[in-house]
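Q: Sequence first, predicted model second:
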Amino acid sequence: YADADHAGCQDTRRSTSESAQFLGDKLVSWSSKKQKGTAISTTEVEYIAMSGCCAHMLWMRSQLTDYGFDFNKIPLYCDNRSAIALYCNNVQHSRSKHIDIRHHFIQEQVERGVVELYFVTTDYQLADIFTKA
């Protein structure tokens, strides 16, 4: 699960990325980290949060594969349809050009079938607890 709190810091207006990684139904890792730059849209904030979550999931996958675990597609849940659409449609639009290229690597993971993106409503967004608590 990946989520973000857009412009949540009252002083800098920076957003916070949060994620929760599960192995089956067990929480094995979580993260809450202030983003480095100030984002201008919720889509950008969620896009960055999903990118960080994906990188962490791929690292976990490589570690667990060494211990004999086998994975099909890794599900990644997000409550922002625009961010998911941006990942699934790699056409650059004038409204998305400002998003740093370093966050686009997740598109490759989706295209290769390593990660599969899913929309989840805010009511079922498990990563929300890290900024809404």
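A: Looks like it came in fine.

Q: okay, CA-based contacts and neighbour counts for the rest of this
A: Will do.

Q: Off-centre distance for stretch 31-39?
A: Centre-to-centre, stretch 31-39 and its host chain are 12 Å apart (CA atoms, centre = their mean, to the nearest Å).

Q: residues of it that come out buried?
A: For stretch 31-39, a neighbour-count test (16 or more other CA atoms under 10 Å) marks S31, S32, K34, Q35, A39 as buried.

Q: Quick one: end-to-end distance for that stretch.
A: 19 Å (CA to CA, to the nearest Å).

Q: returning to that earlier point: any chance of the buried residues of stretch 31-39 in JSON lines, with distance to V115 and secondary structure too?
A: Output for these, formatted as JSON lines (distance: CA to CA, whole Å; DSSP: H, G, I helix; E, B strand; the rest coil):
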{"residue": "S31", "distance to V115": "19", "secondary structure": "strand"}
{"residue": "S32", "distance to V115": "21", "secondary structure": "strand"}
{"residue": "K34", "distance to V115": "24", "secondary structure": "strand"}
{"residue": "Q35", "distance to V115": "23", "secondary structure": "coil"}
{"residue": "A39", "distance to V115": "25", "secondary structure": "coil"}
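
Q: And here is the other one:
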Amino acid sequence: MLDCKDAATPMATNCYLDLDEAGKSVDQRMYRESHLTAVKRILKYLKGTKGLGLWYPNGTNLFLNGYSDSDFGGCKIDRKSTSGTCHLLGSSLISWNSKKQACVALSTLEAEYIAVGSCCEQSLWIKSQLENYGIKIRKHSVEM
């Protein structure tokens, strides 16, 4: 993979990693050729973005903002929703997460509540960690 062509994005927009029972098996587990193709794409993306990084400017206001979103029944296999969260300290991204929810939501509202609960939990943890270092947060918010 050292001589491979770079990929502009980590995943193709038409890529769905569903249970691929008809696909060619690449090992004794349930991994199929479609899964291997997706992993290779991620490696190509990482190879092409080695020089990129995140910049955290000094002296910015310390406001903690958390954002959450979810889909409703996005997984085609078990109909579980996926939650996503991100947290910014000032204008700098400090945390992000994407995870399949543990239970099946019965509505889009329930899926959003689960996502915002996860976001609040992470916000409180970040706030307590910063306070342990003597950093006081003047304002924090969570948005769906």
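A: Nice, thanks for sending it over. On a predicted model such as this, the values are computed, not experimentally measured, just so you know.

Q: Aligned to E131 of the second structure, what sits in the first structure?
A: Matched to the first structure by TM-score structural alignment, E131 of the second structure sits across from T65.

Q: How about G73 of the second structure?
A: G73 of the second structure maps onto A7 in the first structure, by TM-score structural alignment.

Q: What number of residues are in the vicinity of T43 of the first structure?
A: 21 (other CA atoms under 10 Å).

Q: Can you get me a residue count around E18 of the first structure?
A: E18 of the first structure: 27 surrounding residues under other CA under 10 Å.

Q: ok, now which ones touch the alignment partner in the second structure of it?
A: Aligned counterpart of E18 of the first structure in the second structure: G84 (TM-score structural alignment). Each residue near G84 of the second structure by CA atoms under 8 Å, 6 or more residues apart in numbering is listed here: S68, D69, S70, W96, N97, S98, K99, A115.

Q: roughly how far apart are G84 of the second structure and V39 of the second structure?
A: Computed with CA to CA, the distance linking G84 of the second structure and V39 of the second structure is 21 Å.

Q: Kindly report the same for I126 of the second structure.
A: According to CA to CA, I126 of the second structure stands 31 Å off from V39 of the second structure.

Q: More neighbours: these two, which one.
A: Using other CA under 10 Å as the criterion, I126 of the second structure and V39 rank with I126 on top: 17 against 14.

Q: which SSE is the more buried one in?
A: helix 108-132 (DSSP states H and E).

Q: Show me what that helix is packed up against.
A: Where contact means 3 or more CA pairs under 8 Å, 6 or more residues apart in numbering; DSSP states H and E, helix 108-132 of the second structure is packed against strand 63-70, strand 82-89, strand 139-143.

Q: swap the cut-off to 10 Å and go again
A: Applying 3 or more CA pairs under 10 Å, 6 or more residues apart in numbering; DSSP states H and E, one finds that helix 108-132 of the second structure contacts strand 63-70, strand 82-89, strand 92-100, strand 139-143.

Q: L109 of the second structure is nearest to which of these?
A: For these, proximity to L109 of the second structure was assessed by CA to CA; strand 63-70 is nearest, at 9.5 Å.

Q: what angle do that closest one and strand 92-100 make?
A: Put simply, strand 63-70 of the second structure runs at 20 degrees to strand 92-100, going by axes from the mean of the first three to the mean of the last three CA atoms, to 10 degrees.

Q: now the angle between helix 108-132 and strand 63-70 of the second structure, please.
A: 150 degrees.

Q: Output the residue interval of the first structure matched by the helix or strand hosting T37 of the second structure.
A: Using DSSP H and E, T37 of the second structure sits in helix 33-48. Using TM-score structural alignment, helix 33-48 of the second structure corresponds to no residues of the first structure.

Q: mind listing what's buried in that helix?
A: Here helix 33-48 of the second structure shows S34, H35, A38, K40, R41, I42, L43, K44, Y45, L46, K47 as buried, counting by 16+ other CA under 10 Å.
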